[in-house]
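Participant: Got a sequence here, can you build the structure:
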Amino acid sequence: MTHDGTPDPYADPLVFGQRFQLLRTRKGMTRQQVGGLLGRSASWVKAVETGRLKTPKLDVILRIAELLRVRDLSELTGDQSLHISLFSGPGHRRLAAVQDAANAFPVATTHHEAPPIEHLRARLARAWQARHSAPNHREVVGALLPDLIRDAQLAVRQADRAPERRTAQSALAEVYSLSQFFIAYQPDAALLWRVAERGMVAAQESEDPHAIGVAAWLAAQAHRDSGPAQFDAADAVNLATLRYLEPLLADASDDVRAIAGALTFEAGYTAARRGETGTAWRYWDQARAMADRLAADYYHPVTSFSRAIMGAHAVTVAVELHAGGEAVRQAVAADTLTIPSRPRRARHRIEEARGYHLDGQPDVALTTLDKAHEAAPETIKYNGYAKRIVLEEAESKSPARRQRASQLAQKLGLMAA
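Facilitator: Okay, here's the model as predicted:
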C-alpha cells in the first residue's frame, strides 16, 4: 500500500490492466485523454483496465509506456524480467561524483580560495563547447562538473560585495544549468529537481535576465517531462518568465533575445503535448520570427536556439501532435547539417525517426536512429522515444528489419550481444 491507501502497482502481483489504471490515475489523466492520445476510445481504455480485453501487443504497451512516462516496462507489465528503462538510462559512471558535489552542504568551512569569476566563466565556456562537440558528451561533462559545482559555490560564499555576489550567482546558475543536462534521464529524479530549484534561486539572486531565462527554460522542461499533470506548471514558469523578459528585449543582447525565443517555442512544445494544434504552431511561428531577428550564424550556447534549429523544432511540434505526414514533410525541409551541436543533432534525428515511424516508414526510422547514434551515442542511449521504436521493431515480422533493430538495441544496451 502507498501512504494514501491505494495499492502499489510495484509491490503487488497486479495484472496489466490494474497497473495501467493506477499509473494513469497517478499521472492525473482521464481515460478519454489516454484513449485519444493512443488513437483509441475511452471505452477501449476501460476494457483493458478492467480485463475485458486482453493485454495489448508490445507496440501498444510501448506507446502506453511512452505516454505515461513509465521509466521501466516492468512497472507496467509486472514482469520483473523486463528491466528496460525507457525514459531514464543506466546511471552514468560519473553520476556518483556529480551527486556528491551537488549534495555537499554548500556552506561547509573551507580554506581554499575561490577561483576568479573570469576563470570560472572560461571553464564553463569550454564545458559547453565540449558538450556540443563530443559524441560522449555525458562522459566529458560529468568529469568537469564536480569541480565546477564546488568552485562556483565557493565563489558565491566568498563574494564580499553585492555586485560580486550577483556575478558569482550568475555563474553558479549556469553551472546548475549544465548539471541538469548531465543528470536528466538518469535514475535520480530527486537530484534533478534539487539542482533545478537551486539553479532558479541562484538565477534570481543574480538578477541576470539571461540566467533567469535559462533557469526557467530548464524548469519548464522538467515540469513538462513529469507528465500531463505538470503541464500547467510548465506553462506558468514559461509564460511568467516571458512576461518578465519582454520589456527588456528592445535593448537586450542576442543571448537574452535567444532565450526569450527558446521559451516561446517551449510554450508551443507544451501545447503540442496537449494536442492543441493551433496554439502549438502559433508559438512556433512566433519563435521563428524571433529567430529570424538573430544573426544567421548565431547559436545559443545552452538551448541551441537559432535560425538553424527552427526546422528541427517544426518536426518536434508535428511529432507531438501525432501528425506523421507533417512530421516527415518538416523533416525533409529541415537541414540537419546546420545544427552544430552533436547531441542536439542526434536529438533531431530521433525526432525525425519518430515522424517516420508515425508515418508507417519503420525502415527509414531505423536508418535515422542509426544516424542519431553516429552523431552522439550518449544522447540516443538515454532517449525513451528512440528505445521504444527500437524495441517495437525488434519484434517486427520482417526478418531484415528485426535484425537491424536488434543490432541497434545491442548498441543501446537494451539487448545482450
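Participant: from here on, contacts and neighbour counts on C-alpha atoms
Facilitator: Noted.
Participant: Residues contacting whichever strand or helix holds residue 223, please?
Facilitator: Assigned by DSSP states H and E, residue 223 belongs to helix 209-225. Outside of helix 209-225, the residues within contact range by Cα atoms under 8 Å, 6 or more residues apart in numbering are 69, 170, 173-174, 177, 180, 193, 196-197, 199-200, 203-204, 230-231, 233-235, 237-238, 241, 245, 255-256, 259-260, 262-263, 266, 270, 302-303.
Participant: Run the chain-centre distance for that helix.
Facilitator: 12 Å (Cα atoms, centre = their mean, to the nearest Å).
Participant: Which among the contacts of helix 209-225 count as buried?
Facilitator: Among these, those buried by neighbour count (16 or more other Cα atoms under 10 Å) are 69, 170, 173-174, 177, 180, 193, 196-197, 199-200, 203-204, 230-231, 234-235, 237-238, 241, 245, 255-256, 259-260, 262-263, 266, 270, 302-303.
Participant: Second input sequence below; structure requested for side-by-side comparison:
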Amino acid sequence: MASDGTPDPYADPLVFGQRLQILRTRRGITREQLGGLLGFTGSWVKGVESGRLKTPKLEIILRIAEILRVADLADLTGSQTVHVDLFVGPGHPRLAAVKAAVDAYPVRSEHEAPPVAHLRARLDRAWAARHRSPHHREVVGSLLPDLIRDCQAAVRQSDGAGQRRAAQAVLSETYALCQFFVAYQPDAALLWRVAERCLIAAQESEDARAIGVAAWLAGQAHRDSGPAHFGAADAVNLESLEYLMPLLPDAPDEVLAVAGALTFEAGYTAARRTETGTAWRYWDQARAMAERLPADYYDPITSFSRAIMGAHAVTVAVELHAGSESVRQAAAADADTIRSRPRRARHRIEEARGYQLDGQPDVALATLDKAYEAAPETIKYNGYAKRIVLEETESKNPARRRRASELAVKMGVLAA
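Facilitator: Down below sits the predicted model:
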C-alpha cells in the first residue's frame, strides 16, 4: 500500500488494467484525457482497466507509459522481466557526490570562500563545458560539488547586503546547473530540493535574470510531473513573466532571453494540454522576443535565441500530436545552428518523435542515431527516445528491427 492509501502497482496479483487505473489516477489524468491522447475513447480506457478488453499491444503500452511518465515499465505491465527505465535514467556515477553537496548543511565556514567574480567565471566555464561535451553529465557532475560548497560559503561570508545578493545570484544559477544534472535521475526528491533552493536563492538575490531562470526550471519540473501539475507550471511561468515584462523595454539581452524562454514554456504546457491556438500564440510571442535579440545571441542556460525557435516549433507540433506539421517544422529547423550538443540532441529526439507520429519509423531511427552522436548522455536519459526504440525492436521489418536493437544496446535499454 502506498503512502497515499492507494494500492501499490508492484503488488500481486494486480493485472495490467488495475495497474493502469492506479497510475493514471496518481497522475491526475481522466479516462477521457488518456483515451484522447492515445487516439481512443474514455470507454476504451475503462474497458482495459476493468479487464473487459485485453491488454494492448506493446506500441500502445509504450505510449501509455510515455503519457503517464511511468519511470519503470514493470510498474505498468507487472512483469518483473521488463524493467526498463523510461523517464528515469540509470543514475549517474557522480550523482552521490552531487547529492552529498546539496544535502550538506554547513553552519560554519571551514575555508575562505572565493570572490564572487571568481565563482562567476567558474560557473560560466561550467556552462560552456556542458554545451560542448557529448558526456555533459559527467563534466557537470565533476564540477558541481565544489562549486556548490564554494557558492554556499560565499553567501555565508558576504560582507554587506550588496555582496550577499550577488553571491545569492551565483548560488541560484549553480542550483540551476545542478537541476540540469539531476533531471531524469532516480531521485525525484533531490530534484525538487534543488529547484526550491534555486528559487529561494534567486528571490534573495533580487536579480531579474536569476528569478526568471529559477522560475523557468521550476515550471518545467511542475509540467513534467503530469497534467495535475500543469496549473502550477502556468502559475510559475506567468507570474514570473508579469514581474519581468515592465523591465523589458530597457532590459539587457540576458533578461529578454529568459522572458522569451518563459513565454515559450507557457506554450509548451498549452501544447501538452492540446490547446493548439494557445500553444502557437505563445510560440509566436516568444519568436517576436527572439527577433529582438542579436542574431548571434545564444543563451547559455535556456538556449533561447533566434536559432532555437525552429526547434521549439517542432516541440509544439509534436506535443499537439500533429505528425505532418511536426515533419514540416523539422524540415524548416536547422539543427546545426543549435550550439549546445545536449540541446541539439534533444531537438533530434523531438524530430524523431515527429517522424514516428507521421509514420516514418526508419527516418525516426536515423534521427535518433544523430541524437546519439551529438550527446549520448542526453538520449540515454530520454523516455521518448527509449519508447520509439523499444517500439521498433518489435517491428516486423527485419532491417528496422535490427537497427532499433543496435541503437537500444548503445542506449543501454537492451543488453548486448
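Participant: Quick check: TM-score for this pair?
Facilitator: Comparison of the two superposed chains (TM-score structural alignment, normalised by the length of structure 2) gives a TM-score of 0.99, and 416 aligned residues with a Cα RMSD of 0.7 Å.
Participant: out of the contacts of helix 209-225 of structure 1, which are inside helices?
Facilitator: 170, 173-174, 177, 180, 193, 196-197, 199-200, 203-204, 231, 233-235, 237-238, 241, 245, 255-256, 259-260, 262-263, 266, 270 (DSSP state H).
Participant: Specify the local secondary structure of the nearest residue to residue 76 of structure 2 once chain neighbours are set aside.
Facilitator: Sequence neighbours aside, residue 19 is the residue nearest to residue 76 of structure 2 in space, at 5.7 Å (criterion: Cα to Cα, 6 or more residues apart in numbering). At residue 19 of structure 2 the chain is in helix, as set by DSSP: H, G, I helix; E, B strand; the rest coil.
Participant: What is the burial count for residue 19 of structure 2?
Facilitator: 22 (other Cα atoms under 10 Å).
Participant: just the one 3 residues further on next, same as before
Facilitator: For residue 22 of structure 2, the count of nearby residues is 16 (other Cα under 10 Å).
Participant: Report the mean deviation for the strand or helix carrying it after fitting onto structure 1.
Facilitator: In this structure, residue 22 of structure 2 is located in helix 16-26 according to DSSP H and E. On superposition with structure 1, the mean distance recorded for helix 16-26 of structure 2 (mean Cα distance after the TM-score superposition for structure 1) is 0.4 Å.
Participant: Just the buried positions in the helix or strand following that helix, please.
Facilitator: Using DSSP H and E, the next helix or strand after helix 16-26 of structure 2 towards the C-terminus is helix 31-38. Using 16+ other Cα under 10 Å as the test for burial, helix 31-38 of structure 2 gives 31-35, 37-38.
Participant: before we move on, what about stretch 138-153 of structure 1?
Facilitator: So, applying 16+ other Cα under 10 Å, buried residues of stretch 138-153 of structure 1: 138-146, 148-153.
Participant: Specify the local secondary structure of the residue nearest to residue 370 of structure 1 when sequence neighbours are not counted.
Facilitator: In space, residue 370 of structure 1 comes closest to residue 408 once its chain neighbours are excluded; the distance is 7.3 Å by Cα to Cα, 6+ apart. Three-state secondary structure (criterion: three-state DSSP) places residue 408 of structure 1 in helix.
Participant: For burial, what's the neighbour tally of residue 408 of structure 1?
Facilitator: 22.
Participant: was I right about it contacting residue 371?
Facilitator: No - Residue 408 of structure 1 lies out of contact with residue 371 (Cα atoms under 8 Å); the separation is 11.0 Å.
Participant: Pretty sure residue 313 of structure 1 sits in a strand.
Facilitator: No - Residue 313 of structure 1: not assigned to a strand; according to three-state DSSP it is helix.
Participant: Distance check, it against residue 178 of structure 1.
Facilitator: Here residue 313 of structure 1 is placed at a distance of 21 Å from residue 178 of structure 1 (Cα to Cα, to the nearest Å).
Participant: Now find how far off-centre the host helix or strand of residue 44 of structure 2 is within its chain.
Facilitator: Using DSSP H and E, residue 44 of structure 2 sits in helix 42-50. For helix 42-50 of structure 2, the gap between its own C-alpha mean and the chain's C-alpha mean amounts to 30 Å (Cα atoms, centre = their mean).
Participant: what's the mean gap between it and the aligned bit of structure 1?
Facilitator: Helix 42-50 of structure 2: mean distance to aligned residues in structure 1 after superposition is 0.4 Å, counting by mean Cα distance after the TM-score superposition for structure 1.
Participant: Specify the angle between that helix and helix 31-38 in degrees.
Facilitator: 100 degrees (axes from the mean of the first three to the mean of the last three Cα atoms, to 10 degrees).
Participant: Give me the helices and strands touching helix 42-50 of structure 2, please.
Facilitator: Helix 42-50 of structure 2 sits against helix 16-26, helix 31-38, with contacts defined as 3 or more Cα pairs under 8 Å, 6 or more residues apart in numbering; DSSP states H and E.
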